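Q: curious how this folds, go ahead:
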Amino acid sequence: MPVYFFWGADEFRMKKAVKTLCDRNLDADWSSFNYEKIPPEQSDAVMQGLNQAMTPPFGMGKRVVWLADTSVCQRCSAALLAELERTLPNIPDSSILLFTSGNKPDGRLKSTKLLKKHADIREFATIPPWKIEQIEHQVYQVAKDVGLQLTPAAASLLAEAIGADTRRLYNELEKLKTYWVEPKVALPPDAVTDLVATSTQSSLQLAAALRQGQTDRALTLITELLERNEPALRIVATLVGQFRTWLWVKLMTDSGERDTRTIAQAADVGNPKRIYFLQKEIRNVSLPQLKSALKLLLALEYELKRGAPETVTLHTKVMQLADCFRPI
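A: Here you go, the predicted structure:
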């Protein structure tokens, strides 16, 4: 298929996919003639891209036309839609037309429906920090890409240390591959502990401290997270996700549900076996406490998005959140 649409917030993975696509289709000796990246600020960018894609390549290899940061799936004029309808089905096999965007395509638009019909659409979304199983699965995938075997314990340590940061994950795995001289033997956890800087401060640890009513520890963690330049809204997103998961697990458990698969589905937990540990975490927490915490977190997110000062606002809300769970 000569048309591709890549989208998502994980720019690093997307750029690697773009490079792979170019390397596979461009002839190195003729790439300067057959490769063109068209930025979004260029006038009539999509029209130019369509015209270029219809032009035969010069010399060997294929022609690659990249429409970067396109908004064609967020807004599309009638004239542009008509041109897309005319051109996309007729892109020659000697060309590759690539659209990329950080935004999710609007499924209601005719341009999106058209691309779904004629393009290979790939998502490069950042995995939420609380989805541990998905992060560990990504660790295994990237390790396979770089040619490194991991023990389950090593993969778990990497997931905890790096989270969903794919750029750092690739860098750390390449470093571990250079260090590990036995490629046929799975990398042990000791190597990860010795070579990968593992931060003891994470947003998930902050969530645990808040759930336990540990105000001092929570304030220390939020300060250290901010000092490491962790974006405030990302911290809040992790907390919202974790407390929402706890809330659903508590709600389903208190309602008498015993099937872990049903609870996992309601709480959006990929591995039903994890429900036991989540239930254990919130055994001494009440449903009203979790509801109050989530309400405070959503208020915090609203204030930050309206431009409230990050440090003061976070510290204030952290104290209020920890107070929700303080033993009476």
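
Q: only C-alpha atoms from now on, for both contacts and neighbour counts.
A: Will do.

Q: for the biggest strand by length in the chain, what is the distance to the chain centroid?
A: Longest strand of the chain, by residue count under DSSP state E: strand 95-101. With Cα atoms, centre = their mean, to the nearest Å as the basis, strand 95-101 stands 21 Å off its chain's centre.

Q: kindly report the same for stretch 130-138.
A: With Cα atoms, centre = their mean as the basis, stretch 130-138 stands 10 Å off its chain's centre.

Q: which secondary structure elements does the helix or strand harbouring residue 264 contact?
A: Per DSSP states H and E: residue 264 is located in helix 260-267. Applying 3 or more Cα pairs under 8 Å, 6 or more residues apart in numbering; DSSP states H and E, we find helix 260-267 packed against helix 232-254, helix 274-281.

Q: make TSV out of these and add distance to residue 219.
A: Shown next, in TSV, are these (distance: least, Cα to Cα, whole Å):
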stretch	distance to residue 219
helix 232-254	13
helix 274-281	21
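
Q: which one of these lies nearest to residue 322?
A: Ranking these by their distance to residue 322 (criterion: Cα to Cα) puts helix 232-254 first, at 12.5 Å.

Q: want to put them side by side, so please do this one too:
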Amino acid sequence: MPVYFYWGEDQFRLEQAVKNLRQQVVDPLWESFNFEKFAGEDAEAVQAALAQVMTPPFGGGDRLVWLVNTTLGQRCNAELLADLELTLPQIPPNCHLLLTSTQKPDSRSKAVKLLQQHGNIQEFSPIAAWKTAEIEQQIREAAQRYQLHLPPEAIQLLAEAVGNDSRQLHNELEKLALFAGDRPLTAEDITTLVHATQQSSLTLASTLLRGDTATALSQLEDLLLQNEPPLRLLATLTKQFRTWLWVKLLSHERDNQRIAKLAEVGNPKRVYFLQKEVNAVALPSLQACLQILLATEYQLKLGAEPVATLRQGMIQLSLACSRRSWGDRSGGADN
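A: Have a look, this model is predicted:
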């Protein structure tokens, strides 16, 4: 089918899919005539794209029309819906319409149902950081594309080093492929060549929950060296601590399905592990952590110096977890 909808926050994999589709259908000699991009959030641009995709390609190869950052997956007025209903079934087989978005399409939308009927919707979301088995499988598949033979310990080391960052993974595999040549790589090669400082915000959150201030500050430095935006880092921490707070609040509940729904945890099987993580942490500690995160975000938005503000916030979070969980175990002094 000549209609494609790519969505998800894993921009590297999504960009690779767009690149592959472009190479597959567009003749590079005629690309300036047969490849066009339109702003997907602008109604007039969407209408122009739909008109353009009905135009036969010029010269060799097929035509590709790309709607970038489209909002059709979330909202679509009656006029645009009518245009889609008229255009999608009539697109010539040598013309292709590509829509991309970071947001998940709303399956209840008539426009999305229409796109499902006439096209291919594909997700490009990052693997959850805690799904180590899936991350390792992604590494195996990517290594095959680079014709790399990685032993199990090397795959585990790579998973620890790059996490769910697919762009970083492919950068490291490209470097390893140049180094390896035709010989198999060893765990020692991975340790030497891959700088294992790819700390994720979720790893930092777990360290803060344990009250390990020194390690948390070190991981924060790693994240800042990787140009992690401070507000995005705080957003991840806030989401994780809010999840932990919900799980702690629902500790009396025995139905993991219900806990997962209320805590907005996608996989109910993950609830068991979340409960273990917060078992030794007092409820007031998690409540205090959300207050600290909110105050830190407020200071940053007021223009406070990011590094010093984040360091102070991480120290406060770590101390809140360690002090309050200690009080909880020694008789509830902080409760």
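
Q: that older thread, and the angle from the helix holding residue 264 of structure 1 to helix 274-281?
A: 70 degrees (axes from the mean of the first three to the mean of the last three Cα atoms, to 10 degrees).

Q: can you list contacts of helix 260-267 of structure 1?
A: Contacts to helix 260-267 of structure 1, defined as Cα atoms under 8 Å, 6 or more residues apart in numbering, come from residues 244-246, 248-249, 252-253, 257, 270-273, 275-276.

Q: can you show me the strands along the stretch 1-150 of structure 1?
A: Secondary structure of the stretch 1-150 of structure 1 (DSSP state E, counting those that start in this stretch): strands at 3-7, 35-38, 63-67, 95-101, 120-123.

Q: what mean distance separates the first one from the matching residues in structure 2?
A: The reference is to strand 3-7 of structure 1. Comparison of strand 3-7 of structure 1 with structure 2 after fitting gives an average deviation of 0.9 Å (mean Cα distance after the TM-score superposition for structure 1).

Q: what helices and strands are in contact with that strand?
A: So strand 3-7 of structure 1, by 3+ Cα pairs under 8 Å, 6+ apart, packs with strand 95-101, strand 120-123.

Q: deepest-packed of those, please.
A: Mean neighbour count, computed with mean count of other Cα atoms under 10 Å, is highest for strand 95-101 among the helices and strands packed on strand 3-7 of structure 1, reaching a mean of 24.

Q: check the mean deviation of that one from structure 2.
A: Averaged out, strand 95-101 of structure 1 is 1.1 Å away (mean Cα distance after the TM-score superposition for structure 1).

Q: other SSEs contacting that strand?
A: Packing contacts for strand 95-101 of structure 1, counted by 3+ Cα pairs under 8 Å, 6+ apart, involve strand 3-7, helix 45-53, strand 63-67.

Q: now the strands of the stretch 1-150 of structure 1 in a markdown table, with distance to residue 50 of structure 1?
A: Formatted as a markdown table, the strands of the stretch 1-150 of structure 1 follow (distance: least, Cα to Cα, whole Å):
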| stretch | distance to residue 50 of structure 1 |
| --- | --- |
| strand 3-7 | 11 |
| strand 35-38 | 11 |
| strand 63-67 | 8 |
| strand 95-101 | 8 |
| strand 120-123 | 16 |
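
Q: quick one: which of the ones you listed is nearest residue 209 of structure 1?
A: Taking those one by one with Cα to Cα, strand 120-123 is closest: 33.9 Å.

Q: chain center to that closest one, what's the gap?
A: On the basis of Cα atoms, centre = their mean, strand 120-123 of structure 1 sits 15 Å off its chain's mean C-alpha point.

Q: specify, as a residue range, where that strand falls in structure 2.
A: Counting by TM-score structural alignment, strand 120-123 of structure 1 pairs with residues 120-123 of structure 2.

Q: span of stretch 262-278 of structure 1 from start to end?
A: Separation of the first and last residues of stretch 262-278 of structure 1 by Cα to Cα, to the nearest Å is 14 Å.

Q: may I see the buried residues of it?
A: 263-264, 267-269, 272, 275 (16 or more other Cα atoms under 10 Å).

Q: superpose on structure 2 and give me the mean offset of stretch 216-224 of structure 1.
A: Once fitted to structure 2, stretch 216-224 of structure 1 is off its aligned match by 4.0 Å on average (mean Cα distance after the TM-score superposition for structure 1).

Q: ok now that stretch, how far from the chain's centre?
A: Stretch 216-224 of structure 1 sits 25 Å away from the centroid of its parent chain (Cα atoms, centre = their mean).

Q: hmm, who's touching it?
A: The contact list for stretch 216-224 of structure 1 (Cα under 8 Å, 6+ apart) reads 201-202, 205-206, 209-210, 314-315, 318-319, 322.

Q: residue in structure 1 paired with residue 204 of structure 2?
A: Using TM-score structural alignment, the partner of residue 204 of structure 2 in structure 1 is residue 206.

Q: just the angle between the strand or helix carrying that match and helix 274-281, please?
A: Per DSSP H and E, residue 206 of structure 1 falls inside helix 203-211. Orientation note: helix 203-211 of structure 1 sits at an angle of 40 degrees relative to helix 274-281 (the same axes, to 10 degrees).
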